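**Student:** structural data only, the sequence is not supplied:
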């Protein structure tokens, strides 16, 4: 009695852990640096100065409200 083992089937199933990028480093190595979507160092000086003044004003407002 002989059986035919010439059957083929595919297992197409999704795993629930897609990363969105290919890993190109070893398991013990840290992830490579990713490009930042924005950097404060690439902002114009006037924009940086305005952001610093706005942050300072916001912090002084908190101090003023706390002292009130």
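**Tutor:** Arrived safely, thanks for sending. Just so you know, these numbers come straight off a predicted model, no measurement behind them.
**Student:** alpha carbons only for contacts and neighbour counts from here, please
**Tutor:** Noted.
**Student:** sec struct for residue 50, please.
**Tutor:** helix (DSSP: H, G, I helix; E, B strand; the rest coil).
**Student:** any idea how many residues pack against it?
**Tutor:** Residues within reach of residue 50, counting by other CA atoms under 10 Å, total 11.
**Student:** state the distance from it to residue 37.
**Tutor:** For residue 50, the distance to residue 37 equals 20 Å [CA to CA, to the nearest Å].
**Student:** now do residue 49
**Tutor:** 20 Å.
**Student:** put this next to the previous one:
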């Protein structure tokens, strides 16, 4: 007997869109994300100081 409450959950649709998804934060390691966040924070500080001075 088939499941009567089937919504057609197909995970194939999630992967069909992108053959080569390109660059993604999700593929970076934890330390790479921390380093990237540090660079962003440093750039924000530099921009803030440039506006103040």
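**Tutor:** Sure, I can see it. What you see is a predicted model; the values in this text were computed from it and never measured.
**Student:** returning to what we had before: residue 49 and residue 37 of structure 1: who's more crowded?
**Tutor:** Neighbour count, other CA under 10 Å: between residue 49 of structure 1 and residue 37, residue 49 has more, with 12 against 5.
**Student:** which residue lines up with that one in structure 2?
**Tutor:** With TM-score structural alignment as the criterion, residue 49 of structure 1 lines up with residue 34 in structure 2.
**Student:** give me the element the alignment partner in structure 2 of residue 65 of structure 1 is part of.
**Tutor:** For residue 65 of structure 1, the aligned position in structure 2 is occupied by residue 50, per TM-score structural alignment. Under the criterion of DSSP states H and E, residue 50 of structure 2 resides in helix 30-52.
**Student:** cool, and residue 23 of structure 2?
**Tutor:** Applying DSSP H and E, one finds residue 23 of structure 2 in no helix or strand.
**Student:** show me the contacts for it.
**Tutor:** With contacts defined as CA atoms under 8 Å, 6 or more residues apart in numbering, residue 23 of structure 2 has no neighbours.
**Student:** in structure 1, what residue corresponds to it?
**Tutor:** Match for residue 23 of structure 2 (TM-score structural alignment): residue 38.
**Student:** quick one: its match and residue 61 of structure 1, what's the gap?
**Tutor:** Residue 38 of structure 1 is 27 Å from residue 61 of structure 1, by CA to CA.
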